[in-house]
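Peer 1: turn this into a model:
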Amino acid sequence: MLSGKRALVFAADERLAESVARHLGRLGAQVWVSGLDTEAVEALAEKVNADGGEAHPATVDPTDPHHVREYVAAVAAKGPVDVCFNGFELPAHSSGVGVPYRDLDPAVLTEALGEVIGAQFLTAREAARVMVPAGRGSIITVASTNGSSGRPHTGALGAVAGALEALARSMATEYGPSGVRVNHVRATRLSTGPMYYENALGRPVTLDEVAGTVAWLSSDVSGGVTGQVIEVSGGEHGLSEAVAARGPRRERHVELDLP
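Peer 2: Take a look at the predicted model:
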C-alpha cells in the first residue's frame, strides 16, 4: 500500500505519532521519525525496524522554524518526501481544560494557539516546499473533535482544533494544483477508560484506528481526497454531551407573527 513511499512523522515521541509511524512502516513506507525525546524516538525506530519496516530517527523541535526547514531539506536531499504527519499534542494541563472561559487566562489560549498551530503549520509548509516541485505528496494534520463539538470548558483545545481544520482546507486549495494533498484527521479523545460520552459504536476509538486512517490518507488509494476533515470518533455525538452538561433546560415559548 505504501511501498516506496518516504514519510516524515513529527512529534514521534507522542502516542498517536508513534502508532502512525509503526503503521506506515508495516505498510512499506520508509519513515523518518523525529521528536524532542531522543531516547523515545530512537526506541520507536527500533520498533519500526523490528516490525520489518525502515525507520530513521532524529531529534527535531517541531516548533523551531530553522530546525524544521533544515531537517526537511536534509531528508529531501536523499529522495522525495511523499508524506508528512505531525502528531504534536497539546497537554491538557497547559490548555486550560476544565476552566470556564470567564476565568481562563488569555495567555493560555494565545500560547496554545501559537505553539500547536505554529508547529503544524511549520512542518506542513516545509514539507510542501519540497513536495510541490515533485508534483505530489500528502500532508496530514490532526486534532481532537473539540473543534466541532461545542463542548464546554475545553480551554484552548477547541480553538486549536478548529484553526487546524481551517488551515488544512486552505493549504489544500493552495497546493492542490501542484499535486499536493492536505487533509485533517479529527480524532476523538483516545481513552482506555470508560467512555463518558456517546458514540455509535459504544466503545472507545483506538490509536491504531486513527493511525490506520492516516495511513489511508498517505496512500495513493486516497488520491482524490484533499481539503477534507476526516472524523474518527466511532460516530461520536459530542454536541448532545455539551448540551447535557448544561443541566436541566429552561422552557421557552416564542410567539411568531407569520403571514
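
Peer 1: alpha carbons only for contacts and neighbour counts from here, please
Peer 2: OK.

Peer 1: give me the number of residues near residue 133?
Peer 2: 12 (other C-alpha atoms under 10 Å).

Peer 1: could you do residue 237 as well?
Peer 2: Residue 237: 14 surrounding residues under other C-alpha under 10 Å.

Peer 1: I figured it hits residue 198, correct?
Peer 2: Yes: Residue 237 lies in contact with residue 198 (C-alpha atoms under 8 Å); the separation is 5.7 Å.

Peer 1: what about residue 194, which SS state?
Peer 2: Under DSSP: H, G, I helix; E, B strand; the rest coil, residue 194 falls in the coil class.

Peer 1: what's the distance between it and residue 203?
Peer 2: Between residue 194 and residue 203 the computed distance is 8 Å (C-alpha to C-alpha, to the nearest Å).

Peer 1: the more surrounded of these two?
Peer 2: Higher neighbour count among residue 194 and residue 203: residue 203, with 16 against 8, using other C-alpha under 10 Å.

Peer 1: tell me which helix or strand that one sits in.
Peer 2: Under the criterion DSSP states H and E, no helix or strand holds residue 203.

Peer 1: ok, now residue 230?
Peer 2: Short version, using DSSP H and E: residue 230 is in strand 229-232.

Peer 1: can you list contacts of that strand?
Peer 2: With contact meaning C-alpha atoms under 8 Å, 6 or more residues apart in numbering, strand 229-232 is reached by 145, 165, 183, 184, 185, 186, 187, 188, 205, 209, 210, 213.

Peer 1: wait, what's in contact with the last one?
Peer 2: With contacts defined as C-alpha under 8 Å, 6+ apart, the neighbours of residue 213 are 185, 232.

Peer 1: what's the answer for the fourth one, then?
Peer 2: With contact set as C-alpha under 8 Å, 6+ apart, residue 184 has these partners: 140, 141, 142, 143, 164, 165, 168, 227, 228, 229, 230.

Peer 1: for the chain, which segments count as strands?
Peer 2: All strands of the chain, identified by DSSP state E, fall at 6-10, 30-35, 54-59, 83-86, 137-144, 180-187, 229-232.

Peer 1: mind putting the contacts of strand 229-232 in TSV, distance to residue 152 included?
Peer 2: Listed next are the contacts of strand 229-232 as TSV, based on distance: C-alpha to C-alpha, whole Å:
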residue	distance to residue 152
145	13
165	19
183	26
184	23
185	21
186	18
187	18
188	16
205	21
209	26
210	24
213	27
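
Peer 1: from those residues, list just the buried residues.
Peer 2: Buried by 16 or more other C-alpha atoms under 10 Å: 145, 165, 183, 184, 185, 186, 187, 188, 205, 209, 210, 213, out of these.

Peer 1: right, so of the strands of the chain, which gets closest to residue 105?
Peer 2: strand 137-144 (21.4 Å; C-alpha to C-alpha).

Peer 1: can you list contacts of that closest one?
Peer 2: So strand 137-144 is contacted by 81-87, 89, 120, 124, 127-128, 131, 157-158, 160-161, 164, 168, 179-189, 214, 217-218 (C-alpha under 8 Å, 6+ apart).

Peer 1: let's see this one next to it:
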Amino acid sequence: MSNEKEKEMLLENKNVVVYGGGGAVGGAVARGFAREGARVFLTGRNLDSVTTVAKEISAAGGAVETAVVDATDEKSVTEHLDAVVAGAGSIDVSFNAIGISPQGLQGIPFTDLPVDNFLRPITTYAQAHFVTGRSAARHMIPRGSGVIMMHTPEPARVALPLVGGMSVGWAAMEALNRAASAEWAQYGVRSICLRTTGMVETPVIDVVYGLHADAMGIPKDQFTAAVTAMTHRKRPTTLAELTAVAVFLASDQASAMTGTVANLTGGLIVD
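Peer 2: Predicted structure coming up:
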C-alpha cells in the first residue's frame, strides 16, 4: 500500500467555517484545516487579509471560499451560514478566532481604566462566540454532529496584572465553552477551547507585550523573557503547535472530547 493511501487526511470532506480568518491564529488554523482535506470557508471583516490567506490555501491545493462576515452580528453570521449549507450541504466545524486591538485596553491599571474599555472585550468576545456558536449549532444539531471551537490565551485562567477586561472576556469564553457542551454534546455537537500562551509570532502579541513593558518601565525583550520563563519548557506556544492540536480536535479522532480546554501553555498552567 502506498504512503498516500496509508495517510488518511483527518478532515477530508469536512466543511469548516473560520471567523477572523485573516488574522495570525485564524489564518494558521485555516491553512492546517485545508491541508487535512477540509473545505474552508474563510471569513473576516477585512476582505483583503482574508483573501491573502485564501490565496495561500489555494496555491497549496486547498479548497477555500471567502466572505465578509462580522462575527458579532447575528444577521451577518446566519445569512453566511445559510449560504454555506445551501451550497456545501453542511457545516462540520466552526472555529472562531476573532481578536480585538489591545490599544487602550491593556497595560492600564484598573484604577485608570475607563469602564467602557473594561467592558469592550467582555461584551465583544461573549457576543461573537455566542452568535457564531449558536448559529452553527442550529445547523449541526439536526445532522447529529459538529464541532465548535475557540481559542484563549493564559490570562483566561492565570491572574495577571494590567490585562484589563481581556482576562474576564477570555474566562467568559471558556465558561461558554462548558455551557455549550452541556447543552449540545448530547446531540452530537462538541464544544472545544484551545488555550495557549501568548504567541510571539503574532503581531498582536508584539503590541501587547510592548504595552505591558511600557507600563512596567522595562524593555519589551525583558518582559517577553519573563513571561517565557513562567513556562516549564521555557518557550511559548507556537502557531504550528496550536494548529496541529486544532486539527486533531476538529477531527472524529477526538470524538470523546467536549466541554474541555486543551492546555497548550507548555506548563505555564498546570491542570
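
Peer 1: what sits against the residue mapped onto residue 61 of the first structure from the second structure?
Peer 2: Here residue 61 of the first structure is matched to residue 70 in the second structure, going by TM-score structural alignment. Residues in contact with residue 70 of the second structure (C-alpha under 8 Å, 6+ apart) are 44, 45, 76, 77.

Peer 1: trace residue 261 of the second structure over to the first structure, please.
Peer 2: Checking TM-score structural alignment: residue 261 of the second structure goes with residue 229.

Peer 1: residue 194 of the second structure too?
Peer 2: In the first structure, residue 194 of the second structure lands on residue 185 (TM-score structural alignment).

Peer 1: please report how far residue 34 of the second structure lies from residue 42 of the second structure.
Peer 2: Distance of residue 34 of the second structure to residue 42 of the second structure, computed by C-alpha to C-alpha: 11 Å.

Peer 1: list residues touching both of those two?
Peer 2: What both residue 34 of the second structure and residue 42 touch, as defined by C-alpha under 8 Å, 6+ apart, is the set residue 64.

Peer 1: distance of the equivalent of residue 28 of the second structure over in the first structure from residue 45 of the first structure?
Peer 2: By TM-score structural alignment, residue 28 of the second structure lines up with residue 19 in the first structure. Distance of residue 19 of the first structure to residue 45 of the first structure, computed by C-alpha to C-alpha: 12 Å.

Peer 1: between these two, who's got more neighbours?
Peer 2: Neighbour count, other C-alpha under 10 Å: between residue 19 of the first structure and residue 45, residue 45 has more, with 27 against 22.

Peer 1: for the first structure, what spans make up the helices?
Peer 2: Using DSSP state H, the helices of the first structure run over 15-26, 38-50, 65-76, 106-134, 146-149, 157-175, 207-218, 238-244.

Peer 1: the first one vs the second structure - mean distance after superposition?
Peer 2: Same thing as helix 15-26 of the first structure. After superposition onto the second structure, helix 15-26 of the first structure sits on average 0.3 Å from its aligned residues (mean C-alpha distance after the TM-score superposition for the first structure).

Peer 1: and if you look at the fifth one?
Peer 2: Once the two are superposed, helix 146-149 of the first structure sits an average of 0.7 Å from its aligned residues in the second structure (mean C-alpha distance after the TM-score superposition for the first structure).

Peer 1: and what of the second one?
Peer 2: Average distance between helix 38-50 of the first structure and its aligned residues in the second structure, after superposition and using mean C-alpha distance after the TM-score superposition for the first structure, equals 1.2 Å.

Peer 1: give the aligned range of that helix in the second structure.
Peer 2: Taking TM-score structural alignment, helix 38-50 of the first structure hits residues 47-59 over in the second structure.

Peer 1: contacts for that stretch, please.
Peer 2: Contacts of stretch 47-59 of the second structure (C-alpha under 8 Å, 6+ apart): 21-23, 27, 31, 34, 42-44, 63-68.

Peer 1: show me which positions of it end up buried.
Peer 2: Across stretch 47-59 of the second structure, burial judged by 16+ other C-alpha under 10 Å covers 47, 49, 50, 51, 53, 54, 57.

Peer 1: now stretch 150-164 of the first structure
Peer 2: Residues of stretch 150-164 of the first structure classed as buried by neighbour count (16+ other C-alpha under 10 Å): 150-164.

Peer 1: hang on, the earlier thing: could you check how far the match of residue 61 of the first structure is from residue 129 of the second structure?
Peer 2: Taking C-alpha to C-alpha, one finds residue 70 of the second structure at 11 Å from residue 129 of the second structure.

Peer 1: for residue 184 of the second structure, same thing?
Peer 2: Distance from residue 184 of the second structure to residue 129 of the second structure, by C-alpha to C-alpha: 15 Å.

Peer 1: please say which of those two ends up with more neighbours.
Peer 2: Using other C-alpha under 10 Å as the criterion, residue 184 of the second structure and residue 129 rank with residue 129 on top: 25 against 22.

Peer 1: trace that one over to the first structure, please.
Peer 2: Under the alignment (TM-score structural alignment), residue 129 of the second structure pairs with residue 120 in the first structure.

Peer 1: state the distance from the match of residue 261 of the second structure to residue 197 of the first structure.
Peer 2: Residue 229 of the first structure is 21 Å from residue 197 of the first structure, by C-alpha to C-alpha.

Peer 1: the more surrounded of those two?
Peer 2: residue 229 (21 against 16).

Peer 1: distance of the more buried one relative to residue 140 of the first structure?
Peer 2: 10 Å.

Peer 1: then residue 20 of the first structure?
Peer 2: Separation of residue 20 of the first structure from residue 140 of the first structure (C-alpha to C-alpha) stands at 11 Å.

Peer 1: now do residue 242 of the first structure
Peer 2: Applying C-alpha to C-alpha to residue 242 of the first structure and residue 140 of the first structure gives a distance of 28 Å.

Peer 1: repeat that for residue 55 of the first structure.
Peer 2: Counting by C-alpha to C-alpha, the gap from residue 55 of the first structure to residue 140 of the first structure is 19 Å.

Peer 1: and those two? Which one has more around it.
Peer 2: residue 55 (27 against 24).

Peer 1: check contacts around the more buried one.
Peer 2: For residue 55 of the first structure, the contacting residues are 25, 30, 31, 32, 33, 45, 46, 48, 49, by C-alpha under 8 Å, 6+ apart.

Peer 1: please redo it, this time with the cut-off set to 6 Å
Peer 2: Contacts for residue 55 of the first structure (C-alpha atoms under 6 Å, 6 or more residues apart in numbering) come out as 30, 31, 32, 45.
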